[in-house]
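> Here is a sequence together with a model predicted from it:
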Amino acid sequence: MLDAMDIRILEVLQQDSSLTNQELADKVGLSPSPCLRRVKSLEESGIITKSVTLLDQRMLGLKLTAFIQVSMDRHTPDRFELFESSLTSYPEVKSLSLVTGHSADYLVEVVVEDMDKYQEFLLVRLLRIPGVTDVHSSFLMQKVIDRTSLPLEHLTKTVKVTP
């Protein structure tokens, strides 16, 4: 069960996970030792899964983002497993989601340098995976909202405040 302090720690860490324990403790109003214990507990429970550094893809020359809807020929575990394991090995795949409610089975987010690299990814990699029957691509024009943090407000409604 999370308390108000755990939620505050999560909110602060989602904005900047590079904070030292002392900086985090100061921001949330704890002394360093209890703050560190709480962070370790959140990690051990699986709520905090990892800390990462976010990079600016455009500054690194990755100027094209494609969202690809992929349809499979058969809806069998072995077919899905083969597809998923294939895409896991491609570094240009930023995210892969199994979806419902569309004619597609998967939504793939791909980040590449340009349209030539996208075409190469599509023709040399994606369309050669057994079971892929149809793809529909959309291209990012502008990110309007680009969050990495999760909403936590719903947790504060059910949290018991501990003294």
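Received the coordinates, thanks.
> C-alpha only now, for contacts and for neighbours.
Will do.
> ranges for the strands of this protein?
Per DSSP state E, the chain carries strands over the ranges 64-72, 93-98, 106-112, 132-139.
> Redo these as CSV? Include mean neighbour count.
Formatted as CSV, the strands of the chain follow (neighbours: other C-alpha atoms under 10 Å):
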stretch, mean neighbour count
strand 64-72, 20
strand 93-98, 15
strand 106-112, 21
strand 132-139, 14
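> alright, now check it against this:
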Amino acid sequence: MEKIDAIDRKILKHLRLNARMSNVLLAKEVGLSASACMRRIGLLEKAGIIKGYTAVIDISTGGETIAVIIQITLERQTEEYLNRFEAAVRKHPEIRECYLMTGGSDYLLRVDVANAGDFERIHKEILSILPGVLRIHSSFSIRNVLGPLRS
């Protein structure tokens, strides 16, 4: 696939907000026929730009949870260390988000926990055994100011 254009960006924007939107409605929103829209989505998937679809769950319905933001510093910043760390993070669904960062830490992670004991388990069983970790700095959120989704 060649580079993405303005229509592809519109498709991606709408799918980020509602991946279950019907193809007919999506096509109308981006100014394409339904078949042309479906073709473009297929190309975006084949190129790996769209890696999959997911459901955003309102975690508050299953009980209150606390978002914990975790800064990870690795022992070394070599490609081997980064790759090993990232491969290990992908194996743990408890880690909801993981970003490679610039600045004071190498990675920023987010986990959702029910309480301090739940975080202690994640820290002991997952975070502390991730490969190449030198330092872990965790901060508990007070509340989400923007809510789960922004358009």
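Okay, I see it. Computed from a predicted structure; not experimentally measured.
> Include distance to Glu81 of the first structure when you put the strands of the first structure into CSV, please.
CSV is the format used below for the strands of the first structure (distance: least, C-alpha to C-alpha, whole Å):
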stretch, distance to Glu81 of the first structure
strand 64-72, 12
strand 93-98, 11
strand 106-112, 12
strand 132-139, 12
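> Relative to Leu10 of the first structure, which of these is closest?
Ranking those by proximity to Leu10 of the first structure (C-alpha to C-alpha) places strand 93-98 first, at 23.2 Å.
> Phe85 of the second structure versus the residue sitting furthest away from the middle of the second structure, what's the distance?
No residue in the second structure sits farther from the centre than Ser33, which is 30.6 Å out by C-alpha atoms, centre = their mean. Distance of Ser33 of the second structure to Phe85 of the second structure, given as C-alpha to C-alpha, to the nearest Å: 43 Å.
> same question, Ile57 of the second structure
Counting by C-alpha to C-alpha - Ile57 of the second structure and Phe85 of the second structure are separated by 27 Å.
> Quick test: name the residue nearest the centre of the second structure.
Geometric centre of the second structure, nearest residue: Glu97, 4.4 Å, by C-alpha atoms, centre = their mean.
> any idea what that residue aligns with in the first structure?
Taking TM-score structural alignment, the alignment pairs Glu97 of the second structure with Ser95 from the first structure.
> what's next to stretch 46-54 of the first structure, contact-wise?
For stretch 46-54 of the first structure, contacts defined as C-alpha atoms under 8 Å, 6 or more residues apart in numbering pick out Ser17, Leu42, Glu43.
> Check the burial of the aligned partner of the second one in the second structure by counting its neighbours.
The one in question is Leu42 of the first structure. Taking TM-score structural alignment, the alignment pairs Leu42 of the first structure with Leu44 from the second structure. For Leu44 of the second structure, the count of nearby residues is 18 (other C-alpha atoms under 10 Å).
> Just give the nearest non-adjacent residue to Leu44 of the second structure, would you?
Of all residues not flanking Leu44 of the second structure in the chain, Ile50 sits nearest, at 5.6 Å (C-alpha to C-alpha, 6 or more residues apart in numbering).
> Where do the helices of the first structure begin and end?
Using DSSP state H, the helices found in the first structure span residues 4-15, 21-28, 32-44, 77-88, 115-120, 153-156.
> burial measure for Leu2 of the first structure, as a count.
Using other C-alpha under 10 Å, the number of residues around Leu2 of the first structure comes to 14.
> returning to that earlier point: who are the contact partners of the match of Glu97 of the second structure?
Counting by C-alpha under 8 Å, 6+ apart, Ser95 of the first structure has contacts Val108, Glu109, Val110.
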